[in-house]
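[1] sequence first, then the predicted structure, then my questions.
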Amino acid sequence: MNQFKKNALVATLSMLSSATLYAQSNTTTEVEQLRNEVNALKHMLEQYTQQQQQQAVQLNAVKQQVSTTPKMVEKTLTKGGAEFNLYGNVRMDASYQAEGGARDMPYNQINSVPLEGNTENSDRLRSTLSATRLGLDFKTPTQVGDVGGKIEVDFLGGTNLDNLRIRHAYLTYGNWLMGQTWSNFAVPDYMPETIDALGYVGGSVKRTPQVRYTYKFAPATNLVLAAEDSKDSSSNMRLPALTARLNHKFSDTLAISARAMGSEKKTDADTETAWGVGLGAKLDLTEKTFIKADYYHVKGDSSFVSWTNPGFVTNADKDIVETNEFDSITLGITQQFNTQWRGTLGYGYMKADENNDYINTFANKTTINKDLWQAWANVFYSPTKPISFGLEYVYGEREAFGAAPNGSKKGEDNRLNAVAIYNF
């Protein structure tokens, strides 16, 4: 019996040992399997993390490229295949005239303001939208380079300044320009900023039909030659005026322009040569302070520089008997206060030679001027990029060669100008 119990106990222990070994074997297998699965999941997680990091790097690179690359504008083509760009502004000008000219417009009339005590035009409010502008720039790529063009119009034409007129209309091909744009001699680049759309004495806003060629000596120096129709109503034009302009940029802060002009003045019986020289300069004193200056000396012409006496006078036989000669200068400083505010102080002066032979040909000497001057101060405010508001005070005087019946030789221009502009 004891032996039986011993055998039974041995058998039981053997079975338990086998079961334990089997259980241990199964547990080891399951643990190993779980370990493999965890390693596989860990590997997959690492791959996913790497992919996410790579995608983040690529996304940042794309964002940086978009932020530093100019926005692509869908090209608009004309029927002829030219790319074009529409621009312009809506502009309202207003002027309160304490003293000034007789024409019903809020712009400069310094050369013809009435003399003191003689039908003066005082306490007048004038306004217009005639300086509203519309323009188109064109460009056509060709096998020999781009052919460009411009058309720009406003409504400052006609006696009442309410007719459509061409400001610029020209084509460019290589170094050539053909059409109407700023005169090569009387350029507005060196005039201090004004609200007045016609500018002030000493400067010019002349546009002429012309053929122009530009030759570049170096990146900072070029010579511009032009044959221009100066539209001088006092002369029967036979030959175009010839003009030359040498531009040089000394540095990023200083640029100058030296100019010359020669023109034939012709009547039915006589001819005379008119000529002139000019010198302009722009200087950036600081990043926010800018100076502009322009000078002219002209003999025999009144078609290029504004506000002058007639360039020449004739006798009853249409012979040219004398010519006018004058000097003019304009100078101004502009301060950019911040991104929204800027202001300008400016001064202009013109003086005619006292040529008695010229002066005495005029029966009414109050209509011709010994000298003119104007000073102005303005401020512009741009609350947002496309909109600007401006306010400007200008005071000027003219001194005539002859006195009015009351003995006065002086006339005044005393105005407060305002403008609102929306650029598009």
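    Looks like it arrived, so ask away. Residues are numbered from 1 along each chain as shown.
[2] from here on, just use CA atoms for contacts and neighbour counts.
    Fine.
[3] show me how far stretch 146-160 is from its chain's centre.
    With Cα atoms, centre = their mean, to the nearest Å as the basis, stretch 146-160 stands 15 Å off its chain's centre.
[4] can you list the residues that contact that stretch?
    Residues outside stretch 146-160 that contact it (Cα atoms under 8 Å, 6 or more residues apart in numbering): 104-105, 129-141, 161-174.
[5] can you tell me the closest non-neighbouring residue to I166?
    V153 (4.6 Å; Cα to Cα, 6 or more residues apart in numbering).
[6] so the one you found is in which element?
    strand 147-157 (DSSP states H and E).
[7] please apply the same query to A40.
    Per DSSP H and E: helix 2-68 holds A40.
[8] which parts of the protein are helices?
    Secondary structure of the chain (DSSP state H): helices at 2-68, 356-359.
[9] okay, buried residues for the strand holding V153 please.
    148-157 (16 or more other Cα atoms under 10 Å).
[10] ok, so of these, who is nearest D268?
    G157 (28.9 Å; Cα to Cα).
[11] do you know how far the residue most central in space within the chain is from K282?
    Centroid-nearest residue in the chain: D189, 9.2 Å away (criterion: Cα atoms, centre = their mean). Distance, D189 to K282, by Cα to Cα, to the nearest Å: 9 Å.
[12] ok, A227 next?
    Distance of A227 to K282, given as Cα to Cα: 26 Å.
[13] same check on N364?
    For N364, the distance to K282 - Cα to Cα - is 40 Å.
[14] what about versus this one:
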Amino acid sequence: MTTIKINKRSLALAISSIIAAPAMAAQIGDTQLNYGGYVKLDAIWSDFSDGTLGAQHIGRDFYVPGTTPVGANSDSDAVFDMHARQSRFSFSTDTKLDDGDNIKTKVELDFIASTGGNERVTNSYSPRIRQAFVTYKGWLFGQTWSNFQNVSALPETLDFVGPADGTVFVRQAMAKYTTGNWSFSIENPESTVTTADSGRVVTDDAGMPDFTARYTHKADWGHFVIAGIARQLTYKMDGADETESSFGLSASGQINFGKDSLKFMLTQGQGLGRYVGLNLVNGAVFDGNSLHAIDSTSGFVAYQHHWNTQFRSTFLYSFFSADNDQDLLGVMGDPTESSTSFSANILYSPVKKLTFGAEYKVAQRETESGLKGDLDRIQFSVKYAF
């Protein structure tokens, strides 16, 4: 009988390497197929100072600054929600071509903010497309995060977005080219306009795409990104045919302090509208004759501290401020003037990719007339990434 000796240390290292390796669905010829995502349960207790949001309102699934009720002057009971709608799945391919280049694709889905489904019996919600794109020789074609946004600057929070007041946050169809530290894109245009009769009007009449340019600097200390956008706001309804220019700049990045890190973003522009604050304010106002872009300033700062190898916390401040034209308030009604939020969390990962967390958030929205509304929220989450 032959005895096979096994080196326990080598076996342990081999198993560890397999576990740490990216999930691979299959290898078909020259194409590698990969999958990933996570399963996440959220339990959310929300207390609004000026009226409770209705059942299954998106503002109860995650923090959306523009949905914070203001001015109701009535006490409201707290509401409690649980859902697994943030769970996510992605599938990607990487194919080696005969010329030595690679062509890659990615499709990503989740279930939050989607239509269909209810909480009465089965909690069945429709999947929605997050990303779907192909990359080749520096080019990207499809839907993904806007080139104007720095996704790497988003802090780790239990809330779906986190610094919703102060971050650029857009996914849309585009064609993007990256060379070295620079990237340029043309992206799908869309305008949100305030009118006296209809409130918010979403138009899709732009004659040209949104244009962005971005520069990224990476170093041992972290990274820094500066991005610019130029686009056309349009309103072609009720006999009107008006356009207005929109421009913006955003600076963001991350500074490392050992395992700790500081993330930040500051964005200022004319008519940015849907690009910041989850469309907290519109891009422009139509006064019956012409369009007037709404100026805004927004940003956030977040510090993450690692208490030890298993516990970490993120402390976050986020803000948004609109410079509403006082002469147009008769058309605008009582628009949002500012929104701020603070949050702090404690995250515990007993093993890699499994995280238990608790987070407290307090937020306030104020309108131009001085009406205010507050939100106090406690959120508990369990997340496993695969």
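    It's in. Quantities reported herein were computed from a predicted structural model and do not represent experimental measurements.
[15] between N364 and K282 of structure 1, who's got more neighbours?
    K282 (22 against 13; other Cα atoms under 10 Å).
[16] now the more buried one, nearest residue through space, not along the chain?
    K292 (4.6 Å).
[17] what's the answer for D323 of structure 2, then?
    Per Cα to Cα, 6+ apart, closest to D323 of structure 2 is D295, 5.2 Å.
[18] what lines up against that neighbour once you look at structure 1?
    Taking TM-score structural alignment, D295 of structure 2 has E325 as its aligned residue in structure 1.
[19] hey, which strand is longest across structure 2?
    Of all the segments assigned as strand in structure 2 under DSSP state E, the longest by residue count is strand 31-48.
[20] what about that one, how far off from structure 1?
    By mean Cα distance after the TM-score superposition for structure 1, the fitted strand 31-48 of structure 2 averages 1.2 Å away from its aligned residues in structure 1.
[21] please verify my assumption that S185 of structure 2 contacts Y177.
    Yes. Between S185 of structure 2 and Y177 there is a contact under Cα atoms under 8 Å: 6.4 Å.
[22] the two - which one has more neighbours?
    Between S185 of structure 2 and Y177, S185 has the larger neighbour count (other Cα under 10 Å), namely 23 against 19.
[23] can you tell me the closest non-neighbouring residue to the more buried one?
    S185 of structure 2 sits nearest to K176 (Cα to Cα, 6+ apart), 4.1 Å away.
[24] then L416 of structure 1?
    Using Cα to Cα, 6+ apart, the nearest residue to L416 of structure 1 is Y393, at 4.6 Å.
[25] got it, and L86 of structure 1?
    Using Cα to Cα, 6+ apart and skipping the chain neighbours, the partner closest in space to L86 of structure 1 is L136 (4.7 Å).
[26] the one you found and T172 of structure 1: what is the separation?
    14 Å.
[27] what of V205 of structure 1?
    Distance from V205 of structure 1 to T172 of structure 1, by Cα to Cα: 21 Å.
[28] before we move on, what about Y96 of structure 1?
    From Y96 of structure 1 to T172 of structure 1 the distance is 41 Å (Cα to Cα).
[29] same check, this time on M178 of structure 1
    M178 of structure 1 sits 7 Å away from T172 of structure 1, going by Cα to Cα.
[30] M237 of structure 1 too?
    25 Å.
[31] in stretch 211-220 of structure 1, which residues are buried?
    In stretch 211-220 of structure 1, counting by 16+ other Cα under 10 Å, buried: 211-214.
[32] got the contact list for stretch 109-118 of structure 1?
    So stretch 109-118 of structure 1 is contacted by 100-103, 120-121, 201, 307-308, 367, 369, 372, 396-398, 404, 406, 408-413 (Cα under 8 Å, 6+ apart).
[33] for PyMOL, what selects the buried ones among those residues?
    Here is the PyMOL command that selects the buried residues among these (16+ other Cα under 10 Å):
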select buried, resi 100+101+120+121+201+307+308+367+369+372+396+397+398+404+408+409+410+411+412+413
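[34] the contacts of stretch 109-118 of structure 1 in strands, which ones?
    Reading strands off the contacts of stretch 109-118 of structure 1 with DSSP E, I get 100, 121, 369, 372, 396-398, 410-413.
[35] out of those residues, the closest to F337 of structure 1 would be?
    Nearest to F337 of structure 1 among these, with distances taken as Cα to Cα, is G396, at 26.6 Å.
[36] what angle do the strand holding V153 of structure 1 and strand 83-100 make?
    Angle, strand 147-157 of structure 1 to strand 83-100, by axes from the mean of the first three to the mean of the last three Cα atoms, to 10 degrees: 30 degrees.
[37] map G330 of structure 2 across to structure 1 for me.
    For G330 of structure 2, the residue aligned by TM-score structural alignment is N360.
[38] brain fart, D42 of structure 2
    Match for D42 of structure 2 (TM-score structural alignment): D93.
[39] ok, that match - contacts?
    106, 127-129, 131, 417-420.
[40] over to K231 of structure 1?
    Neighbouring residues of K231 of structure 1 by Cα under 8 Å, 6+ apart: 208, 303.
[41] gap between it and P209 of structure 1?
    9 Å.
[42] nearest residue to the counterpart of L225 of structure 1 in structure 2 in space, please, no chain neighbours.
    Aligning on TM-score structural alignment places L225 of structure 1 opposite F184 in structure 2. Distances taken as Cα to Cα, 6+ apart put A213 closest to F184 of structure 2, at 4.5 Å, once the chain neighbours are dropped.
[43] so how far is W182 of structure 2 from the one you found?
    7 Å.
[44] same check, this time on L328 of structure 2
    Counting by Cα to Cα, the gap from L328 of structure 2 to W182 of structure 2 is 39 Å.
[45] try G37 of structure 2
    When G37 of structure 2 is compared with W182 of structure 2 (using Cα to Cα), they lie 28 Å apart.
[46] neighbour count for those two, which is higher?
    Between G37 of structure 2 and W182, counting by other Cα under 10 Å, G37 is the more crowded of the two (17 against 14).
[47] what about the closest residue to that one other than its chain neighbours, how many neighbours?
    Of all residues not flanking G37 of structure 2 in the chain, F89 sits nearest, at 4.4 Å (Cα to Cα, 6+ apart). When neighbours are counted by other Cα under 10 Å, F89 of structure 2 registers 19.
[48] right, I'll call it a day here.
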